[in-house]
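Novice: here is my input, please return the structure:
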Amino acid sequence: MDKTKQPYGTVLIKASHILDFLSNCDEPQTLNTIAKETGLTNSTALKILDTLLLIGYVQKNSELKKFSLGLSIIKYANKSMNNLDIKKIAQPHLEELQRLTNETVHLGIQDKDHIIYITKIESKSPICLYSKVGNSIPMYCSAMGKAILADLSDEEIKNYLDCNPLIKLTDNTIITKYDFMEEISKVRKMGYAYDNGEHEEDVICIGVSINGSNKKYGAFSVSLPKYRLTENFHRQIVDAIQNCKLNILNELQ
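Specialist: You can find the predicted model right below:
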């Protein structure tokens, strides 16, 4: 007899797949696309979408017949993010980091094998970035993700790599396990991590993890276009990031 505990209400799991898919889309999606990407039939997807529409978790463009996330679920997501202790503690220090560097600053937390952006403080000279609060990014091609992974054991990182293929997103994306482990070794020696245009072309990110009192809180980074990163500015950013991390950790103690 199978004693494995079965989830109650599998329709909720199917609904979560739809919401996960829509949360990663920048544009509204058709029923056919939603059904295909979530492994559901059109009939099942439509029934779930009708319920999600009723409670405001999704919204529908009647003219285009496309679906996107609704305001109700965004409200809950924002409330949850605002309640995160690390966000409240880190916010003033990240604002000071942004003031010192005048570049875009991100705060993220780990969600399974991804980093979710929970704070974004824009540069006064912004560039077009994928990042938005609530968006997620693979750990292997982000400075924050690498910084968090570098705190793990080699065995844990190898398990991560076994479950997450290194997909080439740009010409700079690291795509072999050997090269990635070499990268992690550099992160450990330097005390900070790079995304050298590995997720978005010509965008550099420098990030560090936030670990204190045997607890992992997430990571933060500074993002800027490659052409603005001079040798002197690089040193300035690294110093500012390390000071910011120290200030955050002091409050967490």
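
Novice: rest of the way, CA atoms for contacts and neighbours
Specialist: Noted.

Novice: what's the spacing between Lys66 and Lys60?
Specialist: As judged by C-alpha to C-alpha, to the nearest Å, Lys66 and Lys60 stand 6 Å apart.

Novice: go on, Ala219?
Specialist: Distance from Ala219 to Lys60, by C-alpha to C-alpha: 35 Å.

Novice: so between these two, which is more surrounded?
Specialist: Between Ala219 and Lys60, Ala219 has the larger neighbour count (other C-alpha atoms under 10 Å), namely 25 against 19.

Novice: part of a helix, is that one?
Specialist: No. Assigned with DSSP: H, G, I helix; E, B strand; the rest coil, Ala219 falls outside any helix and is strand.

Novice: you'd agree it is up against Leu107?
Specialist: Yes. The pair Ala219 / Leu107 is scored as a contact, 5.9 Å apart, by C-alpha atoms under 8 Å.

Novice: what sits in contact with each of the two?
Specialist: By C-alpha atoms under 8 Å, 6 or more residues apart in numbering, Ala219 and Leu107 have no common neighbours.

Novice: counting neighbours, what do you get for Ser131?
Specialist: By other C-alpha under 10 Å, the burial measure for Ser131, its neighbour count, is 14.

Novice: and if you look at Asn232?
Specialist: Neighbours of Asn232 (other C-alpha under 10 Å): 8.

Novice: what's in contact with the helix or strand where it lies?
Specialist: Take DSSP states H and E as the rule and Asn232 turns out to sit in helix 231-252. With contact meaning C-alpha under 8 Å, 6+ apart, helix 231-252 is reached by 89-90, 93-94, 97, 100-101, 192, 206-208, 210-213, 221-222.

Novice: one more to put side by side:
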Amino acid sequence: MSTLANAMDVLRLMAHLQRDVTVTDVVAELGWPKSSASRTLSKMAEFGFLERDPVTRAYRPGEVVMEASYYFRGSRSASSLLETELDALVAETGYPSYINVLDGSETLVVQMRAGSAGALQVYNPVGTRAPAFATSMGRAILARLSDREVAEIVDPRFEVRYGHAPRTHEELMARLASGREKGWFMSKGEFVKNVAGVSASVIDPASRQIYGIGIALPAQDLTDELNQHFGQRVRAAAMNVGRRIGDSYWLDFEDRGEQQKHQNQAS
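Specialist: From the prediction side, this is the model:
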């Protein structure tokens, strides 16, 4: 099992660095002894998981990994993986779940899963639009753009006010920064009164399409405790997809809140 775990760590390191790796990289990044790093890389190359560049002597994904990757890409697109997560979100929360994309300055619902029986429903059918800056879904998507791109898309829309939605460029950018750090976004009584949303986002590296994924629920149902719980669950859904398709944000993501918690416990 340790051999498989080591191989997994090497492949994840490649995904994180987005380049070929050397023995020195593995020692520096994973903290392994040089002998262990060299032995693991050599064995992975021997069985086709890696191949070694004859000039640089660095290792890259080998035939076995590439063949599996081609199969995965052909059978599971980013959108299909997100749809699987939608089903899981509904099953676990009982609330409707959505996939949205950005269309101009608005978000557009492209996939929806109805909530389970017993939960008061917030129903936004496919084709529903909303101003991006005034929803959790929209802010999750906007957070994946540069500040300049966000300003060009959103700034002209602040003349219309929606509940507790940001009312200035500076307020919006502060919320985007906070959400980027947590990995998820929340809205409550903004574009639609008495409706709340919890969302995250994924970028498909192949197409550069940004997808938002999240749930919608009555605002009175979203207590502080559930806000944290649903936020972490929606974040996990996006992370599951993002790491499988090579979204660099999720490959590099570290939960600073959890890090701080562990540091406090250690001290």
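
Novice: quick check: TM-score for this pair?
Specialist: The TM-score (TM-score structural alignment, normalised by the length of structure 1) is 0.60; 169 aligned residues with a C-alpha RMSD of 2.3 Å.

Novice: still on that earlier bit, filter the contacts of helix 231-252 of structure 1 to the buried ones?
Specialist: 90, 93-94, 97, 101, 192, 206-208, 210-211, 221-222 (16 or more other C-alpha atoms under 10 Å).

Novice: pull the most distant pair out of the residues you listed.
Specialist: The most widely separated members of these, counting by C-alpha to C-alpha, are Thr101 and Asn211 (22.9 Å).

Novice: strands of the stretch 101-250 of structure 2, start to end?
Specialist: 106-113, 129-131, 185-188, 195-203, 210-218 (DSSP state E, counting those that start in this stretch).

Novice: which bit of structure 1 covers the first one?
Specialist: What that stands for is strand 106-113 of structure 2. Under TM-score structural alignment, strand 106-113 of structure 2 corresponds to residues 114-121 of structure 1.

Novice: and what of the fourth one?
Specialist: Following TM-score structural alignment, the aligned partner range for strand 195-203 of structure 2 in structure 1 is 203-211.

Novice: and the contacts of the matching stretch?
Specialist: So stretch 203-211 of structure 1 is in contact with 142-144, 147-148, 191-197, 216-226, 238, 241-242, 245, 249, going by C-alpha under 8 Å, 6+ apart.

Novice: check the mean deviation of that stretch from structure 2.
Specialist: Following the fit onto structure 2, the mean deviation recorded for stretch 203-211 of structure 1 is 0.9 Å by mean C-alpha distance after the TM-score superposition for structure 1.

Novice: just how off-centre is that stretch within its chain?
Specialist: On the basis of C-alpha atoms, centre = their mean, to the nearest Å, stretch 203-211 of structure 1 sits 12 Å off its chain's mean C-alpha point.

Novice: got it, and stretch 159-172 of structure 1?
Specialist: Relative to its parent chain, stretch 159-172 of structure 1 has a centroid offset of 15 Å by C-alpha atoms, centre = their mean.

Novice: now swap in stretch 192-200 of structure 1 and tell me
Specialist: The answer for stretch 192-200 of structure 1 is 13 Å, by C-alpha atoms, centre = their mean.

Novice: other residues contacting it?
Specialist: Residues from elsewhere that reach stretch 192-200 of structure 1 (C-alpha under 8 Å, 6+ apart): 129-130, 141-144, 146-147, 169-174, 187, 202-209, 238.

Novice: taking those, please make a ChimeraX selection of just the buried ones.
Specialist: The ChimeraX selection below is limited to those of the contacts of stretch 192-200 of structure 1 classed as buried (16+ other C-alpha under 10 Å):
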select :141,142,143,144,146,147,172,173,174,187,203,204,205,206,207,208,209,238
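
Novice: average gap between stretch 232-251 of structure 1 and structure 2?
Specialist: Stretch 232-251 of structure 1 sits 2.1 Å off on average (mean C-alpha distance after the TM-score superposition for structure 1).

Novice: mind listing what's buried in that stretch?
Specialist: 237-238, 240-242, 244-245, 248-249.

Novice: please apply the same query to stretch 74-91 of structure 1.
Specialist: Buried residues in stretch 74-91 of structure 1 (16+ other C-alpha under 10 Å): 74, 81, 86-87, 90-91.

Novice: which residue ranges form the helices in the stretch 51-200 of structure 2?
Specialist: Secondary structure of the stretch 51-200 of structure 2 (DSSP state H, counting those that start in this stretch): helices at 63-75, 78-93, 136-142, 147-154, 169-182.

Novice: export the ones you listed to CSV and tack on distance to Leu30 of structure 2?
Specialist: Listed next are the helices of the stretch 51-200 of structure 2 as CSV, based on distance: least, C-alpha to C-alpha, whole Å:
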stretch, distance to Leu30 of structure 2
helix 63-75, 21
helix 78-93, 29
helix 136-142, 31
helix 147-154, 34
helix 169-182, 24
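
Novice: most tightly surrounded among those?
Specialist: Among the helices of the stretch 51-200 of structure 2, helix 136-142 has the highest mean neighbour count (mean count of other C-alpha atoms under 10 Å), at a mean of 29.

Novice: can you name every helix or strand that that helix contacts?
Specialist: strand 97-103, strand 106-113, helix 169-182, strand 185-188, strand 195-203, strand 210-218 (3 or more C-alpha pairs under 8 Å, 6 or more residues apart in numbering; DSSP states H and E).

Novice: all set, thanks.
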